[in-house]
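J.: coordinates only, sequence not included:
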């Protein structure tokens, strides 16, 4: 296949960040796949859409995150990053080696698979409580916004319990997280609301850290504070704060979208809901296919940190920006048969929705746990759950984080 002309790649990228592209990027992904797995936008900007190519870049340590330290002089470096991006750069989300490995090893010691698995009874209890609340509107007209009343409430309850954040404070975080994550958009404005949200979250966690330092509890904040105070040099105060904010925001943003995207598919395909109830299509398979078909995270970025790198045999010079389209990789026709069809019976599904390699999302198992508990209980409790015929769902105006703002449903116990 001939290499993509720069004007083709540039046109696809421009269309992706447009309002129409953000609303429905999948036709653009298909167009990109027809050109090739790696599209050259300019001599130093590459759009990577092929599954194998995205997976390769994610796992190659030569590709890292944008580095704004004074020691690096690549032309693309932004030394005027706002508070939101500066905060993220002090966390494992956007750190490069050796800082990334230093911080992640410590966080992994306290955010363990055993700790996540032990949360299952709490997740089940939270789901049942929220389902009871969903049933309350049935006494009136039965209409409820699933995103507001369940998809946000469940993951924020779980992550806040894990962190040790009081229930009275949890309502604050949805607007703050929404504002903060706008800084991750390709054409997003990192200033204004995103920076204000970063400062507000910093002001919330700073006294909480001090409180847990003097009166520790059985929670993740206390565990990370204790690890920080062990004084082994693996976590600074700024990094502790940044990573706690990241764990909170990432702990419910992607899971909220996973729950909403999954339910929207079920509302559109009642046969899937019927199949899930008796177990003829496994819950795990359904969740993996949701992650592939409607990935909560559609795009991530990398920078070539050294020379001599390639993506699917395409040379990527040092300092180049690499846009990894996870949503397109998950619909690569070279990887999946009929990639634009939802098929919960697929085998060998390995979606790249949570990344891969050293930066794979540390909370991906928690997101899967919450979804695996939520969907069967939701379908069992409300077998006649349906879309609200009087109101249309609304999408968030995002490309990077794909999900619903509202998802009105009719609830009949």
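T.: All right, it came through fine. Please read these numbers as outputs of a predicted model, since none were measured by experiment.

J.: Going by C-alpha atoms from here, please, whenever you check contacts or count neighbours.
T.: Fine.

J.: Is residue 41 within a helix or a strand, and which one?
T.: strand 38-42 (DSSP states H and E).

J.: And the contacts of that strand?
T.: With CA atoms under 8 Å, 6 or more residues apart in numbering as the test, strand 38-42 has contacts from 3-10, 13, 32, 46-50, 53, 311-312, 314.

J.: excluding its backbone neighbours, what's nearest residue 411?
T.: residue 142 (4.9 Å; CA to CA, 6 or more residues apart in numbering).

J.: Please compare the first structure with the one that follows:
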């Protein structure tokens, strides 16, 4: 797909972005949207934002609400209360606005502080060794193996699973449900699109209520046991909110790291000239990972809603108007990055917006970076001749970008 000489309308571009083919390679379409400017006004009814500075400001502006809490959903998605996927999503901190967001983030946030994440280094190192060994067994004798199932998903779910007390034997069976729930984050054109997520969310709710009951009776060293103790000692949270946020953690801390890891490994396979430095130079590896977050991010777009009338970089925005922040386009804004369409792991001052910003900045950002930095060099060192088997494809989703499968051979 390539850009055209004729500037198409924003709605035409967005329609193609929502098609399966558009989702396979959205970047030329983002450039077509950028041709309309860093802020694209669709007759005052909707705004698409492609600029880095503009998206960065919007992510940090408290009067632009996350467009996913219950009050906003009542206006934008009638009938959502009949779907348990969204009923549960609006109870977690990521999909809430203040004051609930601040209260929930304060309760859960300390568990993911930079100091506490550093203390997890030994656990991450052990799980990295385990997943590399597993991949070696699955891909022995030159067999084709799915990197997503047997490496990226397995590693991501093992990290968050161990942290929140999900037994290892329960983790593989969660993959289908996690994927079904993330479909609810895409633009909904037919409410039946929520049905798979509803089923998955109901099952997860039952599972996590049961997990809370078991850990209350027999607490461990996991985070959930600590949160249960705080809840029972008068913590500012309900058991329903605890369950909702456990579901958030198992979904968000599996799907996004899975996609970040798969995309990063694909880029590493495509750029063998960097393998020696990935294996031996931690600073270079950190830069390589940060550039992969910028170049092909797992999170492509975020939505906000204006709480009041305001001027947005010269565009009058009325209260209640939605803004779609095209994060992946902002990460390639030529005003912010030189040669933005090229993969350059030695970039300086690389600050992709992939993990959001402001009060909604990803709680697990430090953990995600540490995890990829731990496992990528081990993978490249153990399997220097990794090869992709066939053309990679991406899931039929626009908000969350990642491979459903990524077939490889280890050689």
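T.: All right, it came through fine. Predicted model, so just to flag it, every value in this text is computed and none were measured.

J.: ok so, going back, buried stuff in the strand holding residue 41 of structure 1?
T.: Buried residues in strand 38-42 of structure 1, counting neighbours by 16 or more other CA atoms under 10 Å, are found at 38-41.

J.: Show where the top helix by length along structure 1 falls in structure 2, residue numbers please.
T.: Counting by DSSP state H, the longest helix found in structure 1 is helix 237-268. Aligned by TM-score structural alignment, helix 237-268 of structure 1 falls on residues 239-270 of structure 2.

J.: Quickly find the element holding the aligned partner of residue 209 of structure 2 in structure 1.
T.: Here residue 209 of structure 2 is matched to residue 206 in structure 1, going by TM-score structural alignment. Using DSSP H and E, residue 206 of structure 1 sits within helix 193-214.

J.: Among the contacts of strand 38-42 of structure 1, which ones are in strands?
T.: 46-48, 311, 314 (DSSP state E).

J.: rewinding a little: show me what the longest helix of structure 1 is packed against.
T.: helix 83-89, helix 153-163, helix 173-181, helix 193-214, helix 220-229, helix 283-293, helix 364-381, strand 404-406 (3 or more CA pairs under 8 Å, 6 or more residues apart in numbering; DSSP states H and E).

J.: could you dump these to CSV with mean neighbour count?
T.: Below are those laid out as CSV (neighbours: other CA atoms under 10 Å):
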stretch, mean neighbour count
helix 83-89, 21
helix 153-163, 22
helix 173-181, 19
helix 193-214, 17
helix 220-229, 20
helix 283-293, 22
helix 364-381, 19
strand 404-406, 20
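
J.: With distance to residue 97 of structure 1 as added columns, please give those in TSV.
T.: Output for those, formatted as TSV (distance: least, CA to CA, whole Å):
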stretch	distance to residue 97 of structure 1
helix 83-89	12
helix 153-163	26
helix 173-181	23
helix 193-214	24
helix 220-229	19
helix 283-293	28
helix 364-381	21
strand 404-406	35
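
J.: Mean per-residue distance, the longest helix of structure 1 versus structure 2.
T.: When structure 2 is superposed, helix 237-268 of structure 1 averages 1.0 Å from its matched positions, counting by mean CA distance after the TM-score superposition for structure 1.

J.: Mind listing what's buried along that helix?
T.: For helix 237-268 of structure 1, by 16+ other CA under 10 Å, it's 239-267.

J.: And the contacts of stretch 136-145 of structure 2?
T.: 135, 150, 389, 407-411.

J.: Out of these, grab the one that's most surrounded.
T.: residue 408 (22 neighbours; other CA atoms under 10 Å).

J.: what helix or strand is it on?
T.: Short version, using DSSP H and E: residue 408 of structure 2 is in strand 407-409.

J.: now residue 396 of structure 1: how far from residue 330 of structure 1?
T.: 20 Å (CA to CA, to the nearest Å).

J.: Who has more neighbours out of those two?
T.: Taking neighbours as other CA under 10 Å, residue 396 of structure 1 and residue 330 compare with residue 330 leading, 28 against 16.

J.: which residues touch that one?
T.: Counted by CA under 8 Å, 6+ apart, residue 330 of structure 1 has contacts 51, 292-293, 295, 336, 339, 351-353.

J.: Out of those residues, list just those in helices.
T.: 51, 292-293.

J.: follow-up on the earlier one: make a ChimeraX selection of the buried ones in the contacts of residue 330 of structure 1.
T.: Only the buried entries of the contacts of residue 330 of structure 1 go into this ChimeraX selection, using 16+ other CA under 10 Å:
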select :51,292,293,295,336,339,351,352,353
